[in-house]
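Below is the structure, and that's it, no one-letter string:
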């Protein structure tokens, strides 16, 4: 099949294949009201789609003032792919029964922070910008996950404190822009975190105010007193885009899109309705506006994210490339269900919440054969993810004197994975901020659970005081011993069959 060489762009939207959706509004009238830090696939498949819906539903001129300026903090790849096509891109929604294609127009422009940091600060300081949102992943906040505090020794934090107007980190950009707005007598923007941090709004507020206070106590107090940091919960599975995906999208559109995003039909966004400078009509786009996000956040972290991580580490070790491949193994599907069942007892949900239905929907989503979500991709940055996804539930179960063997097996899977050697002795490309430290501990301990488990449990940034808890140490060491002895596939089968 010969693919079209025509590039997606504003001038040829009317030439899209008839079944492809396009922006349902006059894009030329849209002005920016949001700067988004972390212009990755998740944002483009989730928050940007919601804003696209808001723009389409808008009945007033003010509804068109919520366009997005995206910022990549490091890599120019997304900007370089999207700028030649007027920042239009395709969301391909994949289900077993077929794929729907939709071109998104909410993204108006993009910048690369490392190239011109001062220019990004200036755009964030513009009074037209009323929300700065973020998807920079857990590691992008330069914090210690176990405590939720700013890591003052982080290289980017040290740099930013000495180069206030040319920052590198997300906290650095936010504080520099807020400081400029304060100096100009302008009201602050709302900081809207869309990452999987525990109490993400409160956590980011703490990180940002701690950073600001290192520059000026008065600035830190002003931010603490005036800036809104709503908590949120985001949920949509977004695998990385492959060349085969690009070819499939080009065939469907009748033109090339350099960087489409792949996703699933399910999407959810729960937001604390607390904004300092207004917001789009999010409810019109299906967003759940609530006064307390925490129950929904813990539900997602401890049911979806925890089971996802368990499948990722143990599935990768067992030789499965994707989550859907892993779920085809009935023992792994049972493992995912057990992680959810055992975490569910640690949750307190609002009346009417059907946790059993939510768990069933997660298992169905994980098994979606059209969604090629790689175990290796989910396994990234585990040192940042474990406290929120697994350790909190383990701590709560221990407090109730409940067993933790299932979660311990998932943690042991992470420990086996970060040794950087798989079960056949081949190298694992471990992507983690602590990868070198973890690999060093693994080399020193060797493949002996009684040495490796205590060594990794002693990493304060990951486990904190919980790493010294005797019941946790015993359960994780036993699970890691089974992984070394039996391999991941057999260890999972043994565990879920017990």
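Great, that's in hand. No experiment lies behind these values; they were computed from the predicted model shown.

drop to CA atoms for contacts and neighbour counts, all remaining ones
Will do.

For the closest residue in space to residue 111 that isn't next to it in sequence, which three-state class applies?
Spatial nearest neighbour of residue 111, excluding adjacent residues (Cα to Cα, 6 or more residues apart in numbering): residue 71 at 4.9 Å. Using DSSP: H, G, I helix; E, B strand; the rest coil, the structure places residue 71 in strand.

residue contacts, residue 71?
35, 36, 37, 38, 39, 110, 111, 112, 113, 120 (Cα atoms under 8 Å, 6 or more residues apart in numbering).

Make sure the first one is actually in contact with residue 133.
Yes: taking contacts as Cα atoms under 8 Å, residue 35 lies within contact range of residue 133: 6.4 Å.

And the two? Which one has more around it.
residue 35 (27 against 23; other Cα atoms under 10 Å).

That one should be in a strand, yeah?
Yes: when three-state DSSP is applied, residue 35 is found to be in a strand.

Can you tell me how far it is from residue 100?
As judged by Cα to Cα, to the nearest Å, residue 35 and residue 100 stand 28 Å apart.

Check which helix or strand residue 133 maps to.
strand 131-134 (DSSP states H and E).

Which other helices and strands does that strand contact?
strand 32-37, strand 190-193 (3 or more Cα pairs under 8 Å, 6 or more residues apart in numbering; DSSP states H and E).

which helices and strands does the next helix or strand after that strand pack with?
Per DSSP H and E, strand 131-134 leads on to strand 143-144 as the next helix or strand towards the C-terminus. Packed against strand 143-144 by the contact rule (3+ Cα pairs under 8 Å, 6+ apart) you find strand 149-150.

Alongside the first one, take a look at this:
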């Protein structure tokens, strides 16, 4: 297949798609550049760029993205050869119904290499239409590199690249209030916006930049904390088949689930600038986004943690297969909606928790996502403590009794942690005659504990749980009956 997805290809081939794919109108290619994006990864393309493209197609945001490629891996050629276009396949469940959608995303105008095109990136700072900066440079990207210089071409770290961009903008526009940016990092760090602002300001001081510039950063630029949630595995397994049907080649094709969430902490000014939020309920701009972090941590992550050991020991390999089993699906639904959602240690109304929980169950059932149960068991003990023990404590404060399905999942966790052998510091459990590796910092502790297992001793271990779980009336008895 020689025909590559490009603007010229679309101008001649749109008719052939016959409604099977959403194609951008050519007028979208002339929209002004309003967003600078640090990162080319699939999460940004499958979530943030998806929202911007959707808004553009509805005539709402009317702005395109300049992507900055910061790493040395690969190059920007694939993006520029395809005029920034890429195919996005969306597959999954929504309200229990199977959804399949294919989109050609046209939000990206061009991709620039930080190493080779730094002057072109600084030129973007002089564009009055430029309003927004988004990033996903991984968790280690938002870090203080003490030796980094704003005058380097380019600076090494993302925060100093951002500082250099803002400095160029401040100089060009004379420090006007209108030239301030809305900056939304999506890195998986709690308080990502606050952390980024803190490092940018510290680096401004370290680089001895003007006090007036530092005040402009602090006063006229908004650093927004944000939370992102969408499974974007990347290239679909059947990409060749999909592209053969569509009749073109696409080196940037991605797939994602249907569910999408981009929760952004911001005020009315932020809402006005990020106008693409109007077109999709998956973008939420509120003064407090902690509720969304709590819902995800307790209902999605917490349910995963309580179900994975139990399901694996029963012979299941993937989350979707567990949910396809009627008996297990009922247990997990009742665990999530009948126990966990009632005891989230944060003020949340029951309707919101129930609605979020049902969306999570749809995600668990997604037949297109192969989520291995064993992957969820990595650092099992730390996850149990962080995600689930606070819910257990809150449940007791509310109801004063043991949550039965929680106790069942907890017992399965303890059983999963029963290592039967140790090889070169690695610990292995056994299930249906096969050995599995226990990837947990407490594997050696449980290896010894199971030699002469004492449930009371394990539950009362404050260093493990941060609490003495034997003080919870009836919990030890409930766990014991499932072991």
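Now that the structure is in, tell me what you want to look at. These figures come from a predicted structure and were not determined experimentally.

sorry, back to before: quick check: which of the helices and strands packed on strand 131-134 of the first structure is nearest to residue 284 of the first structure?
For these, proximity to residue 284 of the first structure was assessed by Cα to Cα; strand 32-37 is nearest, at 17.6 Å.

So what touches the closest one?
Residues outside strand 32-37 of the first structure that contact it (Cα under 8 Å, 6+ apart): 65-73, 108, 123-124, 128-136, 170.

Could you find the counterpart of residue 284 of the first structure in the second structure?
Using TM-score structural alignment, the partner of residue 284 of the first structure in the second structure is residue 279.

what about the strands in the stretch 1-150 of the second structure?
For the stretch 1-150 of the second structure, the strands defined by DSSP state E, counting those that start in this stretch occupy 33-38, 64-69, 86-94, 97-105, 108-113, 132-135.

and for the third one, what are the contacting residues?
Contacts of strand 86-94 of the second structure with the rest of the structure, by Cα under 8 Å, 6+ apart, involve 5, 46, 98-106, 250-259, 359, 362-363, 365-368.

count of neighbours near residue 315 of the second structure?
When neighbours are counted by other Cα under 10 Å, residue 315 of the second structure registers 11.

Can you tell me how far it is from residue 369 of the second structure?
Counting by Cα to Cα - residue 315 of the second structure and residue 369 of the second structure are separated by 19 Å.

what do you get for residue 404 of the second structure?
Computed with Cα to Cα, the distance linking residue 404 of the second structure and residue 369 of the second structure is 29 Å.

who has more neighbours, those two?
Per other Cα under 10 Å, whichever of residue 404 of the second structure and residue 369 has more neighbours is residue 369, with 19 against 16.

Can you report how many residues lie near residue 12 of the second structure?
The tally of other residues near residue 12 of the second structure (other Cα under 10 Å) stands at 9.

brain fart, residue 151 of the second structure
11.

ok, now residue 318 of the first structure?
19.

try residue 38 of the first structure
For residue 38 of the first structure, the tally of surrounding residues (other Cα under 10 Å) stands at 24.

show me what contacts residue 273 of the first structure?
With contact taken as Cα under 8 Å, 6+ apart, residue 273 of the first structure is in contact with 230, 289, 290, 291.

re the thing from before, closest to residue 271 of the second structure out of the strands of the stretch 1-150 of the second structure?
With respect to residue 271 of the second structure, and counting by Cα to Cα, the nearest of the strands of the stretch 1-150 of the second structure is strand 132-135 at 11.7 Å.

chain center to the closest one, what's the gap?
Centroid separation between strand 132-135 of the second structure and its chain, computed with Cα atoms, centre = their mean, to the nearest Å, is 16 Å.

Any buried residues in the first helix or strand past that strand going along the chain, and which?
The element immediately downstream of strand 132-135 of the second structure (helix or strand, assigned by DSSP H and E) is helix 158-173. Using 16 or more other Cα atoms under 10 Å as the burial criterion, the residues of helix 158-173 of the second structure that qualify are 158-170, 173.

Run through the helices of the stretch 151-300 of the second structure in chain order.
For the stretch 151-300 of the second structure, applying DSSP state H, counting those that start in this stretch gives helices covering 158-173, 192-206, 211-220, 239-246, 268-273, 290-295.

Go through these and pick out the most buried.
Most buried of the helices of the stretch 151-300 of the second structure by mean neighbour count (mean count of other Cα atoms under 10 Å) is helix 158-173; its value is a mean of 22.

List the contacts of it.
Helix 158-173 of the second structure has contacts (Cα under 8 Å, 6+ apart) with 70, 121-122, 125-126, 137, 141-144, 148-151, 154-155, 175-176, 179, 196, 199-200, 203-204, 213, 216-217.

gap between the two ends of stretch 61-74 of the second structure?
Stretch 61-74 of the second structure stretches 31 Å from its first residue to its last (Cα to Cα).

likewise stretch 463-472 of the first structure?
Distance between the two ends of stretch 463-472 of the first structure: 11 Å, counting by Cα to Cα.

tally of neighbours for residue 356 of the first structure?
12.

quick one: residue 318 of the first structure and residue 488 touch, right?
Yes: between residue 318 of the first structure and residue 488 there is a contact at 5.3 Å, judged by Cα under 8 Å.

quick one: contacts for residue 174 of the second structure?
Under the criterion of Cα under 8 Å, 6+ apart, the contact list for residue 174 of the second structure is empty.

and the gap between it and residue 304 of the second structure?
Distance of residue 174 of the second structure to residue 304 of the second structure, given as Cα to Cα: 52 Å.
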